[in-house]
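# give me coordinates for this.
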Amino acid sequence: MTCNPLEDTDLHGNHGLTRRGQAAIKLKSSPSLGVICVFAVKVYLSIHREDAKSAKKNVFSKAMDLRLGSTDFLIREDPYHPCDSVSHGGLHVNQFGTVFTKRMAIVIRHSVACVLLWVLFPGISLAGLPADVKALLDQARACEKAQDYAGAERSYRQALMLAPDDPEVLKRLGILQQTELKFPESVEVFRRVLSISAQYPEVNFFLGASYLGLNQFQKATESFQAELSTPNPHPRCSYYYAIALVSLGRPDDAIAQFNQSLIRNPKDADALYQLGRLHMNASLETIQRLTELDPDSFQLHALIGEVYANNKRYEDSLKEYRAALAKRPDAAGIHYALGAAYRNLKQIDEAEKEFLLALREDPNDLRVNLYLGEFAVGRGNFAGALQYLRVASAAQPGAARPHFLLGKCYHALKDLEKAKTELLAAATADPNDAQPHYLLAQIYRAQGDTKSSARELKEFQKLSLAEKEKIYERAKTTPQ
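So this is what the prediction gives:
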C-alpha cells in the first residue's frame, strides 16, 4: 500500500487533509457557488433598517460582487506571513501550504481546492514485482511519512529504472508529484499509466484532480467521467466531478453528481455543503432578477416574506406579506402565510382570522384545518374543533397530530371509545410521543381496565424520560 502524504489517514482509511494538502484552485467561471451567500442573506435580512426599495437594489449587488465570479476565493485571513512562497498555476503557495493573492492570504478548507487526497490502495497487488522494486516502494513510503518528498521521488525513479512500465510505480510517482503541486508533471505520469492500462484503478480520478489544479476543467470532467466508467471508481469521484462541472457553469449537472456522492455516503458533509451553496446562490440570483424587474412587485414581497419567515423574522415577514397582499388582494396562499407568522408570534386571534380567510381558498387544506382545530382545543371548544380536525385527519391519515387532538376532544366530550381509537392511531403514527399514552392510561382507568392503564402510564413515563434526555443532550451540544 502507498499513501499520499498530503492527508492524514488512520489505519481504517479515514481521511483528513493536512495544511500542506490544502492546495488551491481558482474558479474562473463559477457564478453558481457563492461563498458569501450566507453574508448576502444576513445583509438582505437587515433591509428593514433601510429604505426598502434602495436596500433591495443594493444588497444583491453586494452579494453578487462577492461570489466566486471574482478572482479571489476569500475564506479567512491567513495567520501566517506569506514568506518563502512558490508560485504555481497563477497562485502563490507558502511553506504552510497556504494560498494567497496580492490582496489577502487565504486558506481553503474542505473546498474544491482540496483535490490532493491521502489514499490507500486496497486490492493493488505487488506480488508480481521484483523484491528490489518492492523494497524501493517501501523506502519511498517511509520518506513520504517523514515528509521527505525529494527522497521519495528518488526512490520511485530508482524503482522505475528497474520496472519502467509498471503502472503502480508510475501511479505512486504521479500522486507524489501532485502532492508537491507539480500538476503538469503528474499529468504526464498519469497519462503514461493510462497508455499502459486505460482503466488502471483510480488513475483517471487523480488525472482529473491534476487537471483541476491546472484550472483545465473540461479535461478534468473527461477524466472523472472515465473514472466513473471503471468497475470500482474512486469514492470521491462524483464529488470532484461536480466541482469541475460547477467551474464550467453547469450547476444542474453538478447537483446531480453531488447527489450521487450522497447516495454513496449520505453523511457526506462536503457534498451537502456544496449543494446548499448551489441552491442558496440560485435563490439569490432569482431574487436579484425579481428586484431588477420591479423592486416593489407582489412576487418579490411574497418571496422576501418567506425568506424572513424561514429565518424566524416573523414581524418582518408580516410586513412583506401585507405588502404582497396589497399588490394582489386575491393571491392564494398569502392569508395562510400571514396566519402562520401570527401563530409563531402567539397572536392567536390574528392568526385565526387569517386562517379562516385561507380556509375559503381551500376548505380541505390540512395545515389550515389543523391550526384552526388547535386553536379551538386551546380555548376548550372541543365540539367546535372536531369539524376542522376531521378534515385534517382525512387529508393525511398517517399524521399523528390530528389523531391526538381528536382523541383529546373525544376524551373531553366523554366519548371514550372514539377517544381510544384516535389516541391509539396517534401512538402508532408517532411511537416516540408520550402524550397519547397518558390520555390512554386515563381512559383505561375510567373503563376499569387497570392493567392496560398501568401499561400505558409506564410507557408514558418511559417516553417522557427519553424526551427529557434528548433535550438535555441537545442543550449540552448546542453552542451558547
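
# contacts and neighbour counts: CA atoms only from here.
Noted.

# spatially central residue in this protein, please.
L272 (2.5 Å; Cα atoms, centre = their mean).

# who touches that residue in this structure?
Neighbouring residues of L272 by Cα atoms under 8 Å, 6 or more residues apart in numbering: 258, 262.

# which helix or strand contains it?
In this assignment (DSSP states H and E), L272 forms part of helix 269-293.

# quick check: buried residues in the helix or strand just after that helix?
Using DSSP H and E, the helix or strand that directly follows helix 269-293 along the chain is helix 298-310. Buried residues in helix 298-310, defined by neighbour count with 16 or more other Cα atoms under 10 Å: 298-309.

# thought V35 was touching R277?
Yes - between V35 and R277 there is a contact under Cα atoms under 8 Å: 7.2 Å.

# on that earlier part again, now the residue nearest to the centre of the chain: how far from D430?
28 Å (Cα to Cα, to the nearest Å).

# the structure of the following sequence is requested for comparison with the preceding one:
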Amino acid sequence: MKFLSRPCLFFAGALLLAAPLFAQTATTPATGTQAEIAAHARKAQEYLREKKPELAIPELEAWVKLDPQNVDVQANLGVLLFFRGNYAGALPHLRQAVALQPGLAKIQGLLGITERNTGDLAAARIDMEAAFPLITETKFKTQLGLSLIELYSATGELDKAAATVAELRRNDPENVEVLYAAYRIHSDLAAESIVSLSLVDPDSPQMHQVMAHEETREGKTNEAIAEYRKAIALDPKLPGVHFELAELLNTSSDPKLKQEAIAEYEEALKQNPGDEKSLERIGDAAAAKNDWTQAKPAYEKAVALRPDDAEANFGLAKTYIALDQKDKALPLLEHVVQVDPTNATAHYRLSTLFREQGNAEQAKAELEQFQKYRQMKDKLRAMYKELQIQPDQIRDDPKDDASLPKN
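You can find the predicted model right below:
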C-alpha cells in the first residue's frame, strides 16, 4: 500500500538545522590539519549560502574524511546526499551521526526513510519507530508516519498502522494524504474483520449486523433492513442494532416506516437511557410535525447528555425559536457554529436573530458564513450523488433546506 506520492523535499531546511550547522569546526581529528578543515568548512558554508549544494557536498566529503567524529558534518552531508537522491551515499553518514549522538530524532527519522529506500526494511522500522514519537515538526512527522504506515501495511500489522494514522490525524487533521491513509487502513481493517467474523460464526447476530452495514453502503436498503431484522431476531439486545435499523428506516419517505423508526429509537433508549442520538432523532421526528412541545424535552435531554453535540443544540435552538424563546436560542446557535463552523443553516439562523436585534454587522458576518458553507455543501452533495450516497446524509438540517435562500 503506497501513501507517498512525492519526495519529501520540504524537510530539507528543517533537517539541516536538526544538528547545529557547523557548530564546531573540528573535533580533534586524528588526521589532517585544522587549517585544511577550516578551508573546507569555509567553502562548504559559502556554497550553501549561495544555494549550491552540488558544490558543497565535495567540501563536506573532504571535511568528513579529515574529521569522521564530527556529528554535524556527518549529519549535514547525509541530509544533502539524501535530498540529491543519493540514498546509498547518505546512508553511512546518517548512521554515523546517529551513532555519535543518538538523540538526533530528525536525523534518525531520515535515516529510517533512507533505509527503507535502500531496501533495509528491518533497520528502517527500528529507526522510524524510535524517532516518530519524538518528532514535533508537523510536516516531517506526517511524512515519517506515512512511511511507517506503509511498512506496517506491507506486513499486515493493521492495528499498528491504525494507531499511527490516528496520531497523524491529531497532528495534521487536514492533510489529504493522511486522510487517504486513514480511509485505506480502516477499509482494510473492516474487510479483515468481516472475513474473520464469517469464519468464526457466519450466522451470528453480529455477522448479520455487519452484512446490514455492507448492504447499506452499497445502497441496498431493503436488503439491509432484512439483515438488521435477522440480527434482532437472534439477539434483541445486540448493542447498537435498534438505533442502526432506526436510522435506515428513518431515511424512507413512507410514513409507516418513519413510525417504525420511532419505535426502534424508543427501543434503543430502553436498552440504553443514555443514547443521546436516539433522543435527538425523537426530537427531530416531533419537530418535523411542528410538535415543539414534544420535541423540547427530547432535545433538552440530548443536550444535557452531550453538551457539545452540534445537531442536538441546533434542534433545541430551533425549538426555542418556534416557541418564541429566541433569547434561549441565540447562545445555543453560537455554540453550534463554535463546535461545527460548517453548519450553514445555523449561520443563517444566527444571521436572522442578529438582524432582528438590530445587530447589522454580526448579521452580515453570519450571512457570509452561511453562503460560504452552503456553496461547499452543494458541491459535496453533487459529489456524493455521483457516489450514490443519499444527499440527506450531508444536510445540516434537511427539513429547513426548502425555506433557505438559494445561491
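
# show me the strands in the second structure, by range?
Counting by DSSP state E, the second structure forms no strands at all.

# longest helix in it, please.
The single longest helix within the second structure, with elements called by DSSP state H, is helix 360-386.

# in it, what counts as buried?
Quick answer for helix 360-386 of the second structure (16+ other Cα under 10 Å): 362-364, 366-371, 373-374, 377, 381.

# next: stretch 143-158 of the first structure.
143-144, 149, 151-158.

# now do stretch 6-17 of the second structure
For stretch 6-17 of the second structure, using 16+ other Cα under 10 Å, the buried residues are 11, 15-16.

# that one: end-to-end distance?
For stretch 6-17 of the second structure, the first-to-last residue distance is 22 Å (Cα to Cα).

# ok, the closest residue to D275 of the second structure other than its chain neighbours - how many residues close by?
Spatially, and ignoring its direct neighbours in sequence, D275 of the second structure is nearest to L269 (5.9 Å; Cα to Cα, 6 or more residues apart in numbering). Residues near L269 of the second structure, counting by other Cα atoms under 10 Å, number 18.

# and for the residue lying closest to A363 of the second structure once chain neighbours are set aside, the neighbour number?
With sequence-adjacent residues excluded and distances taken as Cα to Cα, 6+ apart, A363 of the second structure is closest to S351, at 4.1 Å. When neighbours are defined as other Cα under 10 Å, S351 of the second structure has 24 of them.

# pretty sure S351 of the second structure is touching Q369, no?
No - checked against Cα under 8 Å, the pair S351 of the second structure and Q369 is beyond contact range at 9.3 Å.

# show me the helices in the stretch 151-300 of the first structure, by range?
Taking DSSP state H, counting those that start in this stretch, the helices of the stretch 151-300 of the first structure run over residues 167-179, 183-196, 203-213, 217-228, 237-247, 251-264, 269-293, 298-310.

# among those helices, which is the most enclosed?
A comparison of those by mean neighbour count, using mean count of other Cα atoms under 10 Å, puts helix 203-213 on top with a mean of 29.

# still on that earlier bit, how about the helices of the stretch 151-300 of the first structure in CSV, adding distance to F73 of the first structure?
Converted to CSV, these look like this (distance: least, Cα to Cα, whole Å):
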stretch, distance to F73 of the first structure
helix 167-179, 21
helix 183-196, 20
helix 203-213, 14
helix 217-228, 17
helix 237-247, 13
helix 251-264, 18
helix 269-293, 14
helix 298-310, 26
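
# please identify which of these is closest to E422 of the first structure.
helix 298-310 (32.1 Å; Cα to Cα).

# how far apart are the closest one and its match in the second structure?
When the second structure is overlaid, helix 298-310 of the first structure sits 2.9 Å from its aligned residues on average, using mean Cα distance after the TM-score superposition for the first structure.

# which other helices and strands contact that helix?
Helices and strands touching helix 298-310 of the first structure, as assessed by 3 or more Cα pairs under 8 Å, 6 or more residues apart in numbering; DSSP states H and E, comprise helix 269-293, helix 314-327.

# closest one to A399 of the first structure among those helices?
That would be helix 314-327 among those, by Cα to Cα, at 26.1 Å.

# who touches the closest one?
With Cα under 8 Å, 6+ apart as the test, helix 314-327 of the first structure has contacts from 48, 297-302, 304-309, 331, 334, 337-338, 341-342, 344-345.

# superpose on the second structure and give me the mean offset of it.
With mean Cα distance after the TM-score superposition for the first structure, helix 314-327 of the first structure averages 3.7 Å from its match.
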